[in-house]
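S.K.: just to be clear, the model below is a prediction. Sequence and coordinates:
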Amino acid sequence: MSKLKRSEYEALLEPMQLELVALARWLQATGKRLVVLVEGRDTAGKGGVIDAISEHINPRQCRIVALPKPNDREQSQWYFQRYVAHLPAAGELVLFDRSWYNRAGVEKVMGYASDAQVKAFLRQAPVFEQQLVDDGILLFKYWLCCDQEQQEKRFAQRHDDPLKGWKLSPIDLKARELYAEYTHAREAMLKATHTDIAPWTLVDFNDQKLGRLTLIRNLLDRLPDTRIASPVTALPALPGEPAKEHYGTLKPIQAFTV
């Protein structure tokens, strides 16, 4: 299949983004809580699909969580503790750009967690997620699949583009050499944490545009009917002439000109 053109992608995405706006309205009306975990290799496309989901939703209702490495205090806590603080309240959607599954992925492969810590995590994660679902949270877990050839192309783009250079860290460079190790870690993670109550969904992200459309469509289709009547508000005419803005002694800078 040939890659989607930008115009084709946007035409297919727009109606789904309207459904996402309706989803946000449904969450507010029902008080439901929604958590979406987006996991995958470096360069898989996690940020792009999260942006596509959140683009037209009120940021006070839709939060993106991308935590840095834990500090000394957080390292001494129960592993899941700092993630619990970011779970949604009623009517909210939280998108995790990487999540507690860091322990079974990068922390395991890069040696930041011991074998005992990883084993404990794989035992505890299904129990933790069972508790979230039992409490009424809607939980969806996605893994973005990306072949090494595509990953290398994207690493090269980051390296050559000064606007994307911040995405290329020493850890990313090391990960290039550990593709097989990440595969083994992922398979162990899926085996231990793919459960009936919180299953994993794998999405092909070798074509990122097609991957975004596939993931969003899957998410929307797995939710209950989210159609809520949109509040109809009239926009009456102003009673008089529109007022001019006044600035006192301060003056606005002039508009940018080409």
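M.R.: Cool, got the structure. Given the structure is predicted, the values throughout are model-derived calculations rather than measurements. Numbers count the residues shown, from 1 in each chain.

S.K.: rest of the way, CA atoms for contacts and neighbours
M.R.: Noted.

S.K.: so which residues of the chain form helices?
M.R.: Secondary structure of the chain (DSSP state H): helices at 6-30, 46-54, 72-75, 81-84, 106-109, 115-134, 148-160, 170-176, 179-193, 208-222.

S.K.: now render those helices as a markdown table, adding mean neighbour count.
M.R.: Formatted as a markdown table, the helices of the chain follow (neighbours: other CA atoms under 10 Å):
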| stretch | mean neighbour count |
| --- | --- |
| helix 6-30 | 16 |
| helix 46-54 | 18 |
| helix 72-75 | 10 |
| helix 81-84 | 13 |
| helix 106-109 | 18 |
| helix 115-134 | 15 |
| helix 148-160 | 14 |
| helix 170-176 | 13 |
| helix 179-193 | 16 |
| helix 208-222 | 17 |
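
S.K.: nearest approach to residue 94 belongs to which of the ones you listed?
M.R.: helix 46-54 (9.6 Å; CA to CA).

S.K.: by contact count, what packs against that closest one?
M.R.: helix 6-30, strand 33-40, strand 93-97, helix 208-222 (3 or more CA pairs under 8 Å, 6 or more residues apart in numbering; DSSP states H and E).

S.K.: let me know which of these is the nearest to residue 72.
M.R.: strand 93-97 (21.8 Å).

S.K.: hmm, who's touching the closest one?
M.R.: With CA atoms under 8 Å, 6 or more residues apart in numbering as the test, strand 93-97 has contacts from 24, 27, 33-39, 46-47, 50, 61-66, 86-88.

S.K.: check it against this one:
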Amino acid sequence: MADKPGTRAVELDFDGRKRTYDVDDPNLPKWVDEKALSSGGYPYDKKMPREEYEQQLRLLQIELVKVQFWLQATRKRVMVVFEGRDAAGKGGTIHETIAYINPRYARVVALTKPTETEQGQWYYQRYVYTFPTAGEFVVYDRSWYNRAGVEPVMGFCTDAQYEKFLKETPRFEKMIVSEGIHLFKFWLNIGREMQLKRFHDRRHDPLKVWKLSSMDIAALHKWDDYTQKRDRMLQETHTHNAPWTVVRANDKRRARINVLRHILTTLDYDGKDKKAIGDVDDAILGFGPHFLK
């Protein structure tokens, strides 16, 4: 973050009203702070209490250890794809998902932009190389769905490439599932003010400042474009074989708990403790494009 404070103030349009936002200003604007949690139609007015969160998280992580043993015994494979806007909470959710799984059997895939060689290959090819082998649990911090969001919004692919992706991806994912791989696709959804708050938190936290990029700031004016691409992606690629699980993620704690509950509820592993897993919160987690309507 080499820019000087005050050099990246932007004027944003919120419901026809102009708002000034400067990520370098150490003081978070009041209009952001007051609306962050409720933004985007979030259903709760308070975060999940930390003590309750930590108690439930521990129980769920114990269940994930059972999943690890089950994968090793059965040689089954799991792929978990996390998508969402910048600062949606993908990294933290991934961390809690695999925190206590043996790293020999759990991997995080977070690919950088394609090399010149990869640009000349079949689009999905570099992702296929990362697929799980027998007994593995592989988590994706963004995925092939870059072509459904950031690439068309920021002009990194052509319209023809974008349309081809939307047409071919359901067939590609049907092949994955037909191979016997358990495929989960999560879209973590946050409101606009929450994104601004999290950008501000990153900018002023010396341990997280690396997470904020110049592209994040450049994309602030493209909220509506990202929304349109999100909605079309969910519409075109939500299928019976590979459904989208949508999570309202303004509260990271509730989001993480419900992501783990959904994974654990879906997998038929040995020794499952349904009471420990609990019930998914239907106000937080749903399926397909209609959940955000």
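M.R.: Alright, I've got the coordinates. All values derive from a computational prediction rather than experimental measurement.

S.K.: would you list the helices of structure 1 in TSV and tack on distance to residue 199 of structure 1?
M.R.: Listed next are the helices of structure 1 as TSV, based on distance: least, CA to CA, whole Å:
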stretch	distance to residue 199 of structure 1
helix 6-30	21
helix 46-54	18
helix 72-75	28
helix 81-84	19
helix 106-109	21
helix 115-134	10
helix 148-160	25
helix 170-176	26
helix 179-193	7
helix 208-222	12
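
S.K.: residue 201 of structure 1: which of those is closest?
M.R.: helix 208-222 (8.8 Å).

S.K.: packing partners of the closest one?
M.R.: helix 6-30, helix 46-54, strand 200-204.

S.K.: which part of structure 2 matches the second one?
M.R.: Helix 46-54 of structure 1 corresponds to residues 90-98 in structure 2, going by TM-score structural alignment.

S.K.: mean distance of the matching stretch to its aligned residues in structure 1, please.
M.R.: With mean CA distance after the TM-score superposition for structure 1, stretch 90-98 of structure 2 departs from structure 1 by a mean of 0.4 Å once superposed.

S.K.: who's in contact with that stretch?
M.R.: Under CA under 8 Å, 6+ apart, the answer for stretch 90-98 of structure 2 is 61, 64, 82-84, 106, 108, 139, 141, 188, 252, 255-256, 260.

S.K.: now that stretch, how far from the chain's geometric center?
M.R.: With CA atoms, centre = their mean, to the nearest Å as the basis, stretch 90-98 of structure 2 stands 10 Å off its chain's centre.

S.K.: about what we covered before: out of the contacts of strand 93-97 of structure 1, which are buried?
M.R.: Buried residues within the contacts of strand 93-97 of structure 1, defined by neighbour count using 16 or more other CA atoms under 10 Å: 24, 27, 33-39, 46-47, 50, 61-65, 86-88.

S.K.: quick one: map residue 96 of structure 1 onto structure 2.
M.R.: Using TM-score structural alignment, residue 96 of structure 1 lines up with residue 140 in structure 2.

S.K.: and its match, how close does it get to residue 117 of structure 2?
M.R.: The spacing between residue 140 of structure 2 and residue 117 of structure 2, counted by CA to CA, to the nearest Å, is 22 Å.

S.K.: next: residue 210 of structure 2.
M.R.: From residue 210 of structure 2 across to residue 117 of structure 2, the span is 28 Å (CA to CA).

S.K.: same check, this time on residue 68 of structure 2
M.R.: 35 Å.

S.K.: relative to residue 136 of structure 1, which of the helices and strands packed on helix 208-222 of structure 1 is closest?
M.R.: Nearest to residue 136 of structure 1 among these is helix 6-30; the distance by CA to CA comes to 11.8 Å.

S.K.: mean per-residue distance, that closest one to structure 2?
M.R.: Per aligned residue, helix 6-30 of structure 1 averages 0.7 Å (mean CA distance after the TM-score superposition for structure 1).

S.K.: for that helix, name the packing helices and strands.
M.R.: Judged by 3+ CA pairs under 8 Å, 6+ apart, helix 6-30 of structure 1 is in contact with helix 46-54, helix 208-222.
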